[in-house]
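Participant: Structure for this input, please:
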Amino acid sequence: MPRFAANLSMLYNEHTFLDRFAAAAADGFRGVEYLFPYDFAAADIAQRLQDHGLQQVLFNAPPGDWAAGERGLACLPGREAEFRAGFAQALDYAQALNCPRIHVMAGLTPTGAERAALQATYEANLAWAADMAGTAGRDVLIEPINTRDIPGFFLNRQDEADRVVQAIGLPNLKVQFDLYHCQIVEGDVAMKIRQYLPTGRVGHFQIAGVPMRHEPDLGELNHPYLFGVIDEVSAACGWEGWVGCEYRPARGAVSGGTSAGLEWLQRSGFAPVDGQGHPH
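Facilitator: Take a look at the predicted model:
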């Protein structure tokens, strides 16, 4: 069974952010991810991780002005200095939180922009970030995102992301493979897991039900089958990453919060643990 990490930007929203760590640990999660840590002191987050026996597995580099609709800076010519400053901040947090992976969002395609210029900026920024992260022992991840959720997002397909990683050629630059986005954009998810996971260029998975981004057992994807594919391929190629649960709880929104909607996780063979890390 894959190792599941709770996405604290989407799960446990019935709690304040810093209290979500305890809630995730109480449900048996041993890893957490989220969008951004920068509204909180790294020391405060690190204390929550330590208190609850959690590993920080992923967060995003600063995306520009999120409130104004920006969704990353990496592909935007003229924003290189801001990108580098933000990534340096992300590296500081990664060090403090012992987080091995930083996701760099590509950004939105500006109206009328030449894609070749955006691609060149994107690859140059990623090469710089991966080089910086490599000296700190961190991976940089890029994620194809569907244009229904984020219209105009620059990177949309698994083959595009894989080509970028190959073109740059640094071993710590990898793809964040979100099964939800992949199903919406191109489908054939199981075969894409089989195609890309053995290459060593996949650093992380994320999941959600399609099409509504609720619990993974709500919608058109057969997640138990896909978890089996991940297990099978991982065993063959030695992959030991995480699967981030990045969905909006539907059952929990009605009654009982996020925990009320975790039946899918228990059916997958997930074993909750107590506060001392022992299986129930």
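Participant: make it CA atoms for all contacts and neighbour counts henceforth
Facilitator: Noted.
Participant: Just the buried residues of stretch 137-157, please?
Facilitator: Residues of stretch 137-157 classed as buried: 137-147, 152-157 (neighbour count, 16 or more other CA atoms under 10 Å).
Participant: for comparison, sequence B:
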Amino acid sequence: MPQFAANLNWLYTELPFAERFEAAARDGFRAVELMSPYSWPVAELKALLAANALELVLLNAPPGGTDAASIEVAWALPGCRGTACLPGHEAEFHAGIALALDYAQQLDCPRIHVMAGLLPELPDVVTREAAQATYVANLRRAAAQASLAGVNVLIEPINTRDMPGYFLNRQDHAHAILDEVGAENLKVQMDLYHCQVVEGDLAMKLRRYLPTGHIGHIQIAGAPGRNEPDVGEINYPYLFALLDELGYGGWVGCEYKPVRGLASGATSDGLGWLAQASRGMPAF
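Facilitator: Model (predicted):
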């Protein structure tokens, strides 16, 4: 059975942030992901992880901004979802990478997800060719910096229904980027929900790309609503068994919206799928 990590910006949102660590550990998670840890002092995050015997297995580089305040503003702006592909934002991008690497090293986090960014609606402002060249150059430099720290840099194809205008949408494009950058520590974060929305054919995508060693992390959510993985059209028990068959030894991040929303116990009440997966049951 795969090993699962709770994304604490998506799960347990019915609780204050600091209480989500204990809740995740109580429900059996041994690892967590954080989208934006930068408004929290490293020492406090380290204490929360240690107190609950949790590993931090993934964090996001800032989507924009260069300090805690401007990063939080960037997350709140719908038009700011990364700067990696945007010409003219190179200094901002690399300041964000430096901050992310500092957090990753201090928190023993081995992976940083770097968001590509949204292309302007007018193609004559930034062409796809210019965005591609900027993206590759920025990732090459970021991967070199991260390599010195023993950290992997991840890129994730995201569907354009949820995030219109996002630069990177398909698995084949992501793997072509890896080939162009040529850095061993640059890998793909394969979110099966996003892949289902854009491409489908999940099992064959896993069979194609997992053996390459270029998938550095996997995330899950039900489709089409991005809720628990036992809600919707994706047969996750089959895919979990396939991950085992293919020898995937990494983490599977749970990045979904509990169907119970912000109700008390909303996340925990929706974890029946995890209990069944833990018992090796063939279907939800």
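Participant: Which ones among the buried residues of stretch 137-157 of the first structure map onto strands?
Facilitator: Asp139, Val140, Leu141, Ile142 (DSSP state E).
Participant: which one among the residues you listed gets closest to Met105 of the first structure?
Facilitator: For those, the closest approach to Met105 of the first structure (CA to CA) belongs to Ile142, at 6.5 Å.
Participant: what sits against that closest one?
Facilitator: His103, Val104, Met105, Ala106, Ala161, Leu173, Lys174, Val175, Gln176 (CA atoms under 8 Å, 6 or more residues apart in numbering).
Participant: coming back round to it: looking at the ones in strands among the buried residues of stretch 137-157 of the first structure, which is nearest Ala74 of the first structure?
Facilitator: Checking these against Ala74 of the first structure by CA to CA gives Ile142 as the nearest, at 10.1 Å.
Participant: Kindly state which residue of the second structure is aligned to that closest one.
Facilitator: Ile142 of the first structure maps onto Ile155 in the second structure, with residues paired by TM-score structural alignment.
Participant: What's the local residue count around the residue nearest to that match when sequence neighbours are not counted?
Facilitator: Closest residue in space to Ile155 of the second structure, ignoring its immediate chain neighbours: Val188 at 5.1 Å, by CA to CA, 6 or more residues apart in numbering. By other CA atoms under 10 Å, 25 other residues sit near Val188 of the second structure.
Participant: Could I get the full set of strands for the second structure?
Facilitator: Counting by DSSP E, the second structure has strands at residues 3-7, 31-34, 55-60, 111-113, 152-155, 186-191, 215-220, 251-254.
Participant: what's the second one packed up against?
Facilitator: Packed against strand 31-34 of the second structure, as judged by 3 or more CA pairs under 8 Å, 6 or more residues apart in numbering; DSSP states H and E, are the following elements: strand 3-7, strand 55-60.
Participant: With Asp269 of the second structure as the reference, name the closest of these.
Facilitator: Per CA to CA, nearest to Asp269 of the second structure of these: strand 3-7, 14.4 Å.
Participant: Just send the strands of the second structure back as CSV, with distance to His89 of the second structure too.
Facilitator: As requested, the strands of the second structure are arranged in CSV below (distance: least, CA to CA, whole Å):
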stretch, distance to His89 of the second structure
strand 3-7, 28
strand 31-34, 24
strand 55-60, 18
strand 111-113, 18
strand 152-155, 18
strand 186-191, 21
strand 215-220, 26
strand 251-254, 29
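Participant: And these: which comes nearest Ala24 of the second structure?
Facilitator: strand 3-7 (6.8 Å).
Participant: what's the average per-residue distance for that closest one once overlaid on the first structure?
Facilitator: Compared with the first structure after fitting, strand 3-7 of the second structure has a mean deviation of 0.3 Å; criterion: mean CA distance after the TM-score superposition for the first structure.
Participant: buried sites along that strand?
Facilitator: Within strand 3-7 of the second structure, the residues scored as buried using 16+ other CA under 10 Å are Phe4, Ala5, Ala6, Asn7.
Participant: can you give me the helices in the first structure?
Facilitator: 20-26, 42-51, 80-97, 115-135, 158-168, 179-185, 189-196, 223-237, 251-254, 263-267 (DSSP state H).
Participant: is it possible to export the ones you listed to JSON lines including mean neighbour count?
Facilitator: Listed next are these as JSON lines, based on neighbours: other CA atoms under 10 Å:
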{"stretch": "helix 20-26", "mean neighbour count": "21"}
{"stretch": "helix 42-51", "mean neighbour count": "15"}
{"stretch": "helix 80-97", "mean neighbour count": "18"}
{"stretch": "helix 115-135", "mean neighbour count": "18"}
{"stretch": "helix 158-168", "mean neighbour count": "17"}
{"stretch": "helix 179-185", "mean neighbour count": "21"}
{"stretch": "helix 189-196", "mean neighbour count": "16"}
{"stretch": "helix 223-237", "mean neighbour count": "16"}
{"stretch": "helix 251-254", "mean neighbour count": "16"}
{"stretch": "helix 263-267", "mean neighbour count": "13"}
